[in-house]
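In: Give me a 3D structure for the following:
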Amino acid sequence: MNVVSEISGASLPEMARAYGTPFYLYDSAVISDRVDQIQKRFPLVRYAQKANPHLAILDLMRKKGVLVDSVSAGEVHRALRAGYPAEEIVYTADVFDDRAVGMIKNHPIQVNCGSADMIRQFTEIRPGGEVFLRINPGFGHGHSKKTDTGGPGSKHGIWHEEIPECVRLAKECGIRIYGLHMHIGSGSNFEHLSKVAHAMAETDAGPDIRVISAGGGLPIPYRDTDEPIDLDHYYEVWDSQRKEIEKRLGHEVEMEIEPGRFLVAESGYLVAKIWAIKETAAFKFYLVDTGFNHLIRPAMYGAYHKISICPADGRDLGESEPAAVAGPLCESCDVFTQEDGGVVITQDLPKAQIGDYVIIHDAGAYGRAMASNYNTHPFPAEVWIEDGKHSLITPRQSFDEAIGGERLPG
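Out: Prediction:
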């Protein structure tokens, strides 16, 4: 039965009373465990902070020797604030902007170039510098078309047929191509993984390649029936191609991996309170005080998140029944139990009552990071669990803070 009353020894009702609902909860032990799993295989691990850029998480990653990826000047700023030296930060975005130009001029940040224009602009930003090339191999894969980052419909990376021209351009500009980066989508399977690794090995970007990046996209078992990823196999696929590149170039080539979701998703929970229970001809709905403004993955991708119930009064819960869980927003798609295309479904949940708590699992990645103030709902609090103790790492946003940057004209 999907009943949860505590996380890593910390009482959920106690935290709900202390911080109010909704709130995000992160279990630091889970993050540490996932980092350890990856570091046993890959010598260089770089965290894709877009999954969850909270300073507490970045601080933990840094302390565990994980490098960091940034997809904006703001994320570079976060990494610096978290104590990362600039040399351990990489900038991987589709464009430069004014703020990114300033960051790269002032800090020795590694840069991934995803277009010929970026190479030209980098020449002006850092003359005589070195870059990675982000490659679009001509195909992609993802758990949703919206997470597919390769192929002719993707804006990411240099189209594979244009690599020779970009290599020539970099040479003319006095830019050294130091590494290759390739990421074709999230949730990619081993068949596609083998294709992308082989495509990396076949890419001729000159003699100076010293590092290849396997990107990210490692899936997690969102459903109880999902199999965990075979990390040993994942490593072997990439390492075999790394060795092929070494043979061709005649020198050592390092390999790094860039996970985001894998490191943090399973650490996170979104905790909300049930405020209304209603039934239609088709569904029983539990209506809660959080919506796609705080966790957009179900509405955007039709993504599945396991849901549990926590009784507010500690009572034993009754038998399970099919129920849908939905939020407070003035949008029909504000439903946590839905499939791609907006089809409402149910999960078997214990019979709950108003005041009980809904626990949405595996919400540590692309949850708070993609949140908004839609309908002027403030951002939720964020809570950290370490050694069985909980602490507030982000206070709940106030209404005034939600509109604090706005001004009347004149």
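In: alpha carbons only for contacts and neighbour counts from here, please
Out: Fine.
In: May I see the buried residues of stretch 315-327?
Out: 317, 323, 324, 325, 326, 327 (16 or more other C-alpha atoms under 10 Å).
In: how far away is the last one from residue 365?
Out: Looking back up the chat, that one is residue 327. As judged by C-alpha to C-alpha, to the nearest Å, residue 327 and residue 365 stand 19 Å apart.
In: Would you do the same for the sequence below? I want to compare the two.
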Amino acid sequence: MDYKNGHFLLGGAINPLKLVEKYGSPLYVYEADIIERQYNRLKAAFQVEKLKISYACKALTNISVLKFIKQLGSTVDCVSIQEVQIAIRAGFEPVNILYTPSGVNFSEIEEAVGLGVRINLDNIPAIERFGETYPHIPICVRINPHIMAGGNLKTSVGHIDSKFGISYTQMPLVQGVLESTGMKLEGLHMHTGSDILNPEAFLAGADVLLNLAKEFPDLDYIDFGSGFKVPYKPNDLETNIEELGEKLSAKFNTFCAEYGRPLTMVFEPGKFLVSEAGSFLVTVNVVKHGATTVFAGVDSGLNHLIRPMFYDSYHRISNISNPEGKKQTYNVVGYICETDTFASNREIPEIAIGDVLCLHNAGAYCYSMSSNYNSRLRPAEVLIYQGKDYLIRERETIEDLLKHQIDVF
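Out: Alright, predicted model coming up:
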């Protein structure tokens, strides 16, 4: 979104205030042009013979977004059987879906096998049972590289005490299962965290994966996960994708030459593709002067966008109704019966009741983590592409909230 005049310029100079008039508030808006820009940037950064971008769809699972990303050439990474089912309905071929569960019942893995998708396992008991049940089906294995990386502890998933992945020190046990069952290992996988700024963290993880890969001669691909940091503030730091691409491509190409054949390099971007594409538009219900604080209360809360409360995440906030107003200091808060603060002590152009505020970087892990807490309804979603706006999810109604409830009296 263009921050100076409040228009979605990449989407074709669409005024977000008109979108609120048309679709109501609160409202999620996604710019497909930005998703396309991010996808192309990532593809251009890595100079290897075989490269695959696999969208981590847990960031945003709207089926229209999935179909658009598929059109760009992406495959998809799913972490639940429901995500797998949605991806198939979006048109992804099962062979282009990687299912990476954590801590699920084996029956869910069996269901994924029945759908024909690729399987990525992260614990030895599951690998043993899979090898006994499906020795003819190749698998990928998720490695824990023992690397602390990410924006904070909640989003760091590759450290030694993380629940995710198999410790790289336990790979001889995996090798034993493969040998006893005759099962093929087609890929190695890791994901160390989210909001990783330092390319060296990726390179350290790559060293772990590539050293392990030397012990497995029949691999088809190596999946480096993702976690690239995107900017959340003006002049914010971000992962230097071009620098990482140059360094990791050189390392990977050297490995493939030594391995004897080119493997596929895979990345699983979620936030990198969709975070900056998303804007969350909310309307101010009240401006409340406390003893020491001025509160701007909006028609949303942690039920729609929980990241600031859950991760202490920063989302830049613009007053698109009064972008040139004199800046005042506000706490922007929600309407939930909890402390649902979007921003504290934030300088924002003067806010009045009825103003529309924009929370930026609302494309990733925002709608997908929303709920009906306080029996509130979830908002609509709109996609902008090449100057046109499309409603891609209707606003919920009270009938949606009651649909699956059963009155026994």
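In: about what we covered before: just give me the closest of the buried residues of stretch 315-327 of structure 1 to residue 286 of structure 1.
Out: residue 325 (4.9 Å; C-alpha to C-alpha).
In: wait, doesn't that closest one sit right on residue 336?
Out: Yes - if you go by C-alpha atoms under 8 Å, residue 325 of structure 1 and residue 336 touch, sitting 5.6 Å apart.
In: Which stretches in the stretch 201-350 of structure 1 count as helices?
Out: Secondary structure of the stretch 201-350 of structure 1 (DSSP state H, counting those that start in this stretch): helices located at 231-249, 261-264, 297-301.
In: Deepest in the core, which of the ones you listed is it.
Out: helix 261-264 (a mean of 28; mean count of other C-alpha atoms under 10 Å).
In: so that helix aligns onto which residues of structure 2?
Out: Using TM-score structural alignment, helix 261-264 of structure 1 lines up with residues 271-274 of structure 2.
In: Superpose on structure 1 and give me the mean offset of that stretch.
Out: Stretch 271-274 of structure 2, aligned to structure 1 and superposed, deviates on average by 0.4 Å (mean C-alpha distance after the TM-score superposition for structure 1).
In: In three-state terms, how would residue 142 of structure 2 be classified?
Out: For residue 142 of structure 2, the assignment made with DSSP: H, G, I helix; E, B strand; the rest coil gives strand.
In: Need the counterpart of it in structure 1.
Out: Counting by TM-score structural alignment, residue 142 of structure 2 corresponds to residue 134 in structure 1.
In: In contact with its match, which residues?
Out: Each residue near residue 134 of structure 1 by C-alpha atoms under 8 Å, 6 or more residues apart in numbering is listed here: 112, 113, 114, 156, 157, 158, 180, 181, 182.
In: And stretch 55-68 of structure 1, what's buried?
Out: In terms of neighbour count (16+ other C-alpha under 10 Å), stretch 55-68 of structure 1 has its buried residues at 55, 57, 58, 59, 60, 61, 62, 66, 67, 68.
In: which residues touch the residue nearest to the spatial centre of structure 2?
Out: Nearest to the mean C-alpha position of structure 2, by C-alpha atoms, centre = their mean, lies residue 59 at 2.8 Å. Shown in contact with residue 59 of structure 2 (C-alpha under 8 Å, 6+ apart): 270, 271, 274, 363, 364, 365, 366, 368.
In: Between those residues, which sits nearest residue 7 of structure 2?
Out: Ranked by distance to residue 7 of structure 2 (C-alpha to C-alpha), the contacts of residue 59 of structure 2 are led by residue 363 at 16.9 Å.
In: wait, doesn't the closest one sit right on residue 281?
Out: No - look at residue 363 of structure 2 against residue 281 with C-alpha under 8 Å: they stay out of range, at 12.0 Å.
In: Count the neighbours of residue 289 of structure 2 for me.
Out: 11 (other C-alpha atoms under 10 Å).
In: now the residue mapped onto it from structure 1: how far from residue 323 of structure 1?
Out: Taking TM-score structural alignment, residue 289 of structure 2 has residue 279 as its aligned residue in structure 1. Counting by C-alpha to C-alpha, the separation of residue 279 of structure 1 from residue 323 of structure 1 is 9 Å.
In: what does residue 18 of structure 1 give?
Out: Applying C-alpha to C-alpha to residue 18 of structure 1 and residue 323 of structure 1 gives a distance of 28 Å.
In: what about the residue lying closest to residue 344 of structure 1 once chain neighbours are set aside, distance to residue 297 of structure 1?
Out: Nearest non-adjacent residue to residue 344 of structure 1, counting by C-alpha to C-alpha, 6 or more residues apart in numbering: residue 338, 4.3 Å away. Residue 338 of structure 1 sits 10 Å away from residue 297 of structure 1, going by C-alpha to C-alpha.
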